[in-house]
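Novice: Need coordinates for the below:
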Amino acid sequence: MSCYIYSLDELPKGFQFPRTFLEIINQEVILDLDPWWFLCEFEKFAKYWLLEMKNQYPTRKLIPFAKLSYSDDIVCFDGDDTSGDPKVFYVHAFASAGWEDRGYMDNFTEWLKIARLESARYKAEQANDE
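Specialist: Okay, the predicted model is just below:
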């Protein structure tokens, strides 16, 4: 499966995606982290959320990469970081500016660890409900 990656024109100058993120999204089959899903799986959604973050929070450089399926929570890379290992911000979309921040992880690897745990717990709960 091919994933959509934002073009250099869409990204803040000097921003680099984390190597681990690129490795995951370039796999034949994208990692299933339900209830999280990677925006790059759908170009239209990726572009929509990038524009939405720019419009809603113009003072922040947020690069959205995954969304929680049952809410407006999005995770975004810190577009101000040019290290190649940016922080990951939890953003509650559509909240008023200043109220959108739901915390952060130090980097993608740390977010991925938590997302895997959340996914396993979510899937177990879904299985118990059936």
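Novice: Going by C-alpha atoms from here, please, whenever you check contacts or count neighbours.
Specialist: Fine.
Novice: Can you get me a residue count around the nearest residue to E41 once chain neighbours are set aside?
Specialist: Nearest residue to E41, sequence neighbours excluded (CA to CA, 6 or more residues apart in numbering): C3, at 5.1 Å. By other CA atoms under 10 Å, 18 other residues sit near C3.
Novice: so how far is K87 from G103?
Specialist: Distance, G103 to K87, by CA to CA, to the nearest Å: 10 Å.
Novice: More neighbours: which of those two?
Specialist: The neighbour count for G103 versus K87, taken as other CA under 10 Å, is higher for K87 (22 against 11).
Novice: for comparison, sequence B:
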Amino acid sequence: MQIAFSSYDPDMLPGEFRYPAAYVKLSRSGGQLFLGPWWFIDANSKAGALAWSVRNHDGRNLIPFAKVDDGRGDVACFDGNDSSGNPAVLILVLDESGRSYSYSDFSAWLAAASAEVLR
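Specialist: You can find the predicted model right below:
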């Protein structure tokens, strides 16, 4: 169960990007959240530095925030080109499978990640 995580410093973020309010609230809460194979990336960790270093792997402007550890190795990222405060969640697929998937926003991703726990 993950207890706390930090988001990337605003000075590192592209342009007018803003994190979704629900994500900010969750990152500041320090509460426990179990999302099965998914875990939130702590920007101040080695994993956070690694995720940041591969964020443009496929040419998109991504802000990583979560990773799945179930063999897929996918990284959930916010669309760094969005300035609405409710960016889409784009999945960075680091293998050569050709898979591609995304979610309309953080709430949709969180619902899907939570549903994975029930499987």
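Novice: Wait, a helix at the residue nearest to E41 of the first structure?
Specialist: No - per DSSP: H, G, I helix; E, B strand; the rest coil, C3 of the first structure lies outside any helix segment and is coil.
Novice: Mind telling me what it corresponds to in the second structure?
Specialist: Taking TM-score structural alignment for the superposition, C3 of the first structure sits opposite F5 in the second structure.
Novice: Contact partners for that match?
Specialist: 27-28, 30, 40-43 (CA atoms under 8 Å, 6 or more residues apart in numbering).
Novice: S100 of the second structure too?
Specialist: Here S100 of the second structure is in contact with 91-93 (criterion: CA under 8 Å, 6+ apart).
Novice: what's the offset of the longest strand along the second structure from the middle of its chain?
Specialist: As assigned by DSSP state E, the longest strand anywhere in the second structure is strand 62-68. Relative to its chain's centre, strand 62-68 of the second structure lies at 3 Å (CA atoms, centre = their mean, to the nearest Å).
Novice: I'd like to know how far S83 of the second structure sits from L13 of the second structure.
Specialist: 11 Å.
Novice: Could you do L50 of the second structure as well?
Specialist: 16 Å.
Novice: sorry, back to before: now rank the contacts of S100 of the second structure by neighbours and give me the top one.
Specialist: Of all the contacts of S100 of the second structure, the highest neighbour tally under other CA under 10 Å goes to L92, namely 26 neighbours.
Novice: The one helix or strand N55 of the first structure maps to packs against which elements?
Specialist: If you go by DSSP states H and E, N55 of the first structure is part of helix 43-56. Helix 43-56 of the first structure sits against strand 62-68, with contacts defined as 3 or more CA pairs under 8 Å, 6 or more residues apart in numbering; DSSP states H and E.
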